[in-house]
Each structure stands twice: as C-alpha cells, then as structure tokens.
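Peer 1: based on what follows, work out the 3D shape:
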Amino acid sequence: MSEPITLQKPPETGPVPGVDPQIAQRRVTPRLRPWRWLASAIVLVVLAQFVAGIFTNTHYEWQKFWPFFTRESILDGVVVTLQVVALSAASGLVLGVIVALGRLSTNPLIAGLAWAYVWFFRALPLPLLLIITFNFSYFYPRLGVGIPWGPVFAELQTSALTPLTIGVIALGLNEAAYAAEVIRGGVLSVEHGQIEAANALGLSKARQLRRVVLPQALRSIVPAYGNQLIGLIKASSLVYYVSLLDLFGAVFVLESRHPESLVPILIVGAAWYLLLTAALSIVQFYVERYFARGSVHALPPTPVQRLRRLTVDSWARLAGVRLTRRGF
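Peer 2: A predicted model of the protein is given here:
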C-alpha cells in the first residue's frame, strides 16, 4: 500500500541580491493613460449626442418604422433577396472553383479559356449583364444538348425562364469570376515547400489539394470571399432590372405608393440590409475562427469575450485591482 501524499510548504526565498527590499515589495500598477481616457470620453459624448439626435428628431417618423418594417411586401422582398443571394453564392462558388482550377492548370487552352471568362465577366457592369441575360431568349430561343449538326437529346426554352432564374444566372456568372480570383489567390498563398513535401511523400494531386493546399488556402480565402458575399447582398438589389421584386424593389414600390412616408420606408430598407450584412459578418467571423486553429497561439476572442474582458479590465483599472483569474 502506497504512503499518503503530504503537501509541504515551499521554502521561503530570501531577498534578491542587489535589489532594495523596499523596491522589491512594491506592487506593480498599470500605467495611467489620461489622454486615452479623455479621448474615449469625448467619443462617448459625441456618440451619445448622435444617437439622441436620431431618436428625438421628428423627421425620422419612428412611429411608422415598425409597421413598414413588418409589412408583408417587405418581408416577401427579404425572402426573395435571401433566395437570390443563396442560389447565386452557391452557383458562383461551384463555378468559381472550376474556373480557378482552370486558371491554375498547366494546359494552355484551359488556362486561356478560364482567363477569358474572368476577364469578360469582370469587365461587364452588372446591370448590363442582367439586361443581356434578360434578353437572352431573343438571340437564342432554344438551348439544346446533342450531337453538332445532328440529333438533339435535351432542349430548353429560354423564354420560359423566370425572373428569379435570370437574376440567379447573371449574379452567379458574375460572382464566379470574382470567386475564381479569390480562390486562386488563396491557393497561390500556400508556401511552395508544403507542396514539395507532399510530392516527396508521394501524395496524389487530388490528395494534395484536399489535405495540404485547401486547409491552408482557406485561411486566406474565407475573409476575402466573405467580403465578396457581403457585396453580393448589395448587388442583389439590381435584380429589379429584370422585374424581380426583392427587398430593394419592395422598398421602391412602397415609397412610390406612400410618398409622404419616404424617410421611414428608406430607413426600413437600410435596416434590413444592415441586419443581413450583420448576420453574414457573424457567420464569417466564426468560420475564420474555425480555420485559424493551428495557425495562431490563441484563437481570437468572440465578441462576448471581448466585451467581458473590456468591461472587467476597465473596472479593475478604476478600482486599482489586479486581475489574476484565468480568462481575463
């Protein structure tokens, strides 16, 4: 039977040679920064005045905000905007991956066609691309798949395309051109030594891409592509050109019917776009945080952790207390 473990008090250390004992016993206090506190106070005062001015200004007509914010036509427009953004982002990402791989290909024909795709769709303004796509059936009433100058196995009537489909196709083609360059830049950011090490291990190209290149490239791809998706939310307002009533279209129609409430209706549209962008920004933050594992010593704190650290740390400085609890 093993002997019981006893805790022993560590030996007391004597004075440090060459250091005054009174100086050694002094408690370290954080450095005071009066100018920082003064600047923070000024910013808070200006911000408080700005917020108070918004809510006390009668021209904003806040009493009309909630009825318009929850209006059925506005909510239907939000649903259409979400559909357009989701479908365009998905199709643009898939096509963008294909174009990016084509740009990285050693085949000159494939690389040239991929470059031409990126050049063409980045050069066209999005409203012009939407109008061309909307009138595509005038030039090509039918699209078919079959043998050239032979039988056709499948056929599509382009005049039967709905405004939602037309908007998704145009936005998806445009999004793919930018997504391809974002993905290509992320792949090129991977250190070449990693690929050489994978070649030395005898990994196939597909396995190198899946296990070595993509996990590292995504750290550069996710922030840039998240910014691109936020731009897509704003670009989706252009589907009004193809007679699709999204959020922007619903706001435009509503303010034409209620010109006396122009300001609150515009505020409702801005509020919805801010909410959609905020939701996507939160998702982007946690995706970036996930892919940052292994590349940093500590993961970036979440907004809740930052707020808790800021409030507790500021209170401790005011109270003159030094924090020792873990997590602060």
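Peer 1: from here on, contacts and neighbour counts on C-alpha atoms
Peer 2: OK.
Peer 1: what ranges do the helices span in this protein?
Peer 2: Secondary structure of the chain (DSSP state H): helices at 21-24, 34-56, 65-69, 72-103, 108-123, 126-134, 136-139, 163-188, 192-200, 205-208, 214-235, 247-257, 262-291, 303-319.
Peer 1: surely residue 104 touches residue 112?
Peer 2: No. Using C-alpha atoms under 8 Å, residue 104 makes no contact with residue 112, being 10.3 Å away.
Peer 1: ok, which of the helices of the chain comes nearest residue 145?
Peer 2: Comparing the helices of the chain by their distance to residue 145 (C-alpha to C-alpha), the top pick is helix 136-139, with 16.5 Å.
Peer 1: returning to what we had before: okay if I get the helices of the chain as JSON lines plus distance to residue 297 and mean neighbour count?
Peer 2: Formatted as JSON lines, these follow (distance: least, C-alpha to C-alpha, whole Å; neighbours: other C-alpha atoms under 10 Å):
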{"stretch": "helix 21-24", "distance to residue 297": "32", "mean neighbour count": "10"}
{"stretch": "helix 34-56", "distance to residue 297": "29", "mean neighbour count": "11"}
{"stretch": "helix 65-69", "distance to residue 297": "44", "mean neighbour count": "16"}
{"stretch": "helix 72-103", "distance to residue 297": "31", "mean neighbour count": "20"}
{"stretch": "helix 108-123", "distance to residue 297": "37", "mean neighbour count": "16"}
{"stretch": "helix 126-134", "distance to residue 297": "42", "mean neighbour count": "18"}
{"stretch": "helix 136-139", "distance to residue 297": "53", "mean neighbour count": "13"}
{"stretch": "helix 163-188", "distance to residue 297": "22", "mean neighbour count": "23"}
{"stretch": "helix 192-200", "distance to residue 297": "21", "mean neighbour count": "13"}
{"stretch": "helix 205-208", "distance to residue 297": "25", "mean neighbour count": "13"}
{"stretch": "helix 214-235", "distance to residue 297": "15", "mean neighbour count": "18"}
{"stretch": "helix 247-257", "distance to residue 297": "43", "mean neighbour count": "19"}
{"stretch": "helix 262-291", "distance to residue 297": "12", "mean neighbour count": "16"}
{"stretch": "helix 303-319", "distance to residue 297": "17", "mean neighbour count": "12"}
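Peer 1: to compare with the earlier structure, here is another sequence to fold:
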Amino acid sequence: MKAIPVRHYGRWISAVLVLALLGLLINAFATAKVHYSAIPDYIFDGTVVSGLGKTVLISLLAMLLGLVLGIVLAVMRLSKNPVTSSVAWVYIWFFRGTPVYVQLLLWFNLALIFPYINLGPIYRDEMSDFMTPFVAALLGLGLNEAAYMSEIVRAGIQSVDEGQTEAAHALGMSQGRTLRRIVLPQAMRVIVPPTGNEFINMLKTSSLAAGAAQYLELLRSTSDIGQTTGATVEMLFLAATWYLILTSIFSVGQFYLERHYARGSLRTLPLTPWQKIKVNLASFSNRPSGGVSA
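Peer 2: Model (predicted):
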C-alpha cells in the first residue's frame, strides 16, 4: 500500500492570503515617510539607556511591593476574622475599580490635600519634597498591582487540597508554618504563570508614569528626543523595540520559572527551546527519504 497524504487546499489558500496581507503591510511601512536609520542611531543613546534602566527599576520594585502586599491581602481575605477580611476586600475593590492612571495622578498631586507628611518622631517633611516622581510612580503602580496579586495568590492557595493543611496541623505545625512550608510551595505552580504575565504587563504599564507622575522612564525619554529632533514616530518605534526586547527576555525567564515549579506535578517537564531545536533537528535528519510502503 502506498500512503497518499490528504490535500488540504483550505490551508494553502489561507496561507497565501495571510502572506499577501503581510506583504501589503510590510510594503506600507517600507514606503512610509519614516526615517528608520534614526532608530539604530539612538538605540543606545545615554538618555534612552537611562530611561530604560528606570523602567526596569520601577517595574521590579513595584512588582515586589505588589507581590508582598498581595500575599498579605490574600491571607487577610482568607482569614476567618471578619474585620481583616473586610478591610482586604475593600482595598481590592477600590484599587481594582479605579484606573491606575487616576491613582498615579492622585499620588503625584497628594500635596494639594496634605501639605505635610507627619509620622511623628520617625519622619516629618513637606509632601511636595517627599512625593517625588519616583515615589509617586512606585506607590501608584505597586499598590494597584497588590490588588491583582492578592487575587492570584488567593486562587493559588485555594487550589491546594485542604487535606494538606489538615495533615500539617495533625503533625503539630502552626498555621503560619503550614502556609510557608506546605501551602505556598504547592500553590506556586498556580501563582507563577499569571504573576509572570502581570510583570510583563507592569513593564508596559510603567509608561503611564511618564504622563501622570512625570517620571523619566523609557517612553518619556524617547518622547523628549523625538520632540527635540523632530523624529517623533521614529522614537516611538524605538521605544516599542525596547519594550519588545524586555518582554522577550522576561518571558524566557518566566518559562524556566514555570518549568521549575512544575516538577512533581508533571510526568515529564516541558522541553526547553534548545531541547526542542535538537529534537526537531534529530527528527529531520532521521526522516526517511522514500514513501511509506507495505
């Protein structure tokens, strides 16, 4: 018997249409009045690199603040104490229900409501000196992220079977130790994937700090160069290029982190990109040249 493959004409037609549309799109950008040579000229400019570093810094710190506070809020929501549970619910309701841009504006203009910050003997200063663009961006992004991270952590904790907690209590472990040693390690495989997505989203959301809090991150730095040189669109393309590079790098890190916490729950771990390449090369080299016959 000679095996005859089934011809899928619809696939060929759809592939031709997609390639035609892609060609039209590439031709439109290639013939547009855009000076693409300006992008590599400024890609490692000092102002752009400085803004890039501030974007990564504010994203990391805001995500860390959101993660720590999110864990606290998740534990509070799961608490049997009605006061702590209600306070956590109100926090999440407020920060998830208002736009992050509005929150950034409120933090940056907080001096209009409270001229001074007074923490007693610990710290006292004028609000305008304390609420710098960096602090306003950190609080605005971090506190908003905490509301979303609390729901992610709560879902991860609830995904762990209650029998695990009961067994730990039967062995004499306290509630806090059970959470740290038993529940959270198992919940990480549920928490890590959406947390990685949240961090990638944070990298892009940090651009809002440029307009709301006057924070000189990547978008603000490239926009300033575009206004002075007249290459406005080119600098926007440059900012988009750096955002794509950052998200690609952190996406690779997210993959390996998910793969690490998948141990024990999967029979075989997913292949790494290099392993996939080796498997595909091996299957291609071992593929028989003739047809199938019997």
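Peer 1: what's the TM-score here?
Peer 2: Aligned and superposed, the two chains score 0.87 in TM-score terms (TM-score structural alignment, normalised by the length of the second structure); 289 aligned residues with a C-alpha RMSD of 3.1 Å.
Peer 1: circling back: and residue 152 of the first structure, which of the helices of the first structure is closest to it?
Peer 2: For residue 152 of the first structure, the closest of those is helix 136-139, at 18.4 Å, according to C-alpha to C-alpha.
Peer 1: give me the residues contacting that closest one.
Peer 2: By C-alpha atoms under 8 Å, 6 or more residues apart in numbering, the residues outside helix 136-139 of the first structure that reach it are 158-159.
Peer 1: whereabouts in the first structure does stretch 45-56 of the second structure align?
Peer 2: Aligning stretch 45-56 of the second structure against the first structure (TM-score structural alignment) gives residues 71-82.
Peer 1: stretch 141-153 of the second structure too?
Peer 2: By TM-score structural alignment, stretch 141-153 of the second structure lines up with residues 171-183 in the first structure.
Peer 1: hmm, who's touching the matching stretch?
Peer 2: With C-alpha under 8 Å, 6+ apart as the test, stretch 171-183 of the first structure has contacts from 87-100, 117-119, 121-122, 126, 130, 217, 221, 224-225, 228, 232, 236.
Peer 1: same thing but at 6 Å, please
Peer 2: 88, 91-93, 95-97, 99-100, 118, 121, 221 (C-alpha atoms under 6 Å, 6 or more residues apart in numbering).
Peer 1: widest-spaced pair of those?
Peer 2: The two members of the contacts of stretch 171-183 of the first structure with the most space between them (C-alpha to C-alpha) are 121 and 221, at 20.2 Å.
Peer 1: what about the residue mapped onto residue 256 of the second structure from the first structure, distance to residue 154 of the first structure?
Peer 2: In the first structure, residue 256 of the second structure lines up with residue 286, judged by TM-score structural alignment. Separation of residue 286 of the first structure from residue 154 of the first structure (C-alpha to C-alpha, to the nearest Å): 43 Å.
Peer 1: over to residue 176 of the first structure?
Peer 2: Residue 176 of the first structure sits 26 Å away from residue 154 of the first structure, going by C-alpha to C-alpha.
Peer 1: likewise for residue 181 of the first structure?
Peer 2: The gap separating residue 181 of the first structure from residue 154 of the first structure is 33 Å, by C-alpha to C-alpha.
Peer 1: do residue 178 of the first structure as well
Peer 2: Taken as C-alpha to C-alpha, the span from residue 178 of the first structure to residue 154 of the first structure is 31 Å.
Peer 1: same question, residue 252 of the first structure
Peer 2: According to C-alpha to C-alpha, residue 252 of the first structure stands 40 Å off from residue 154 of the first structure.
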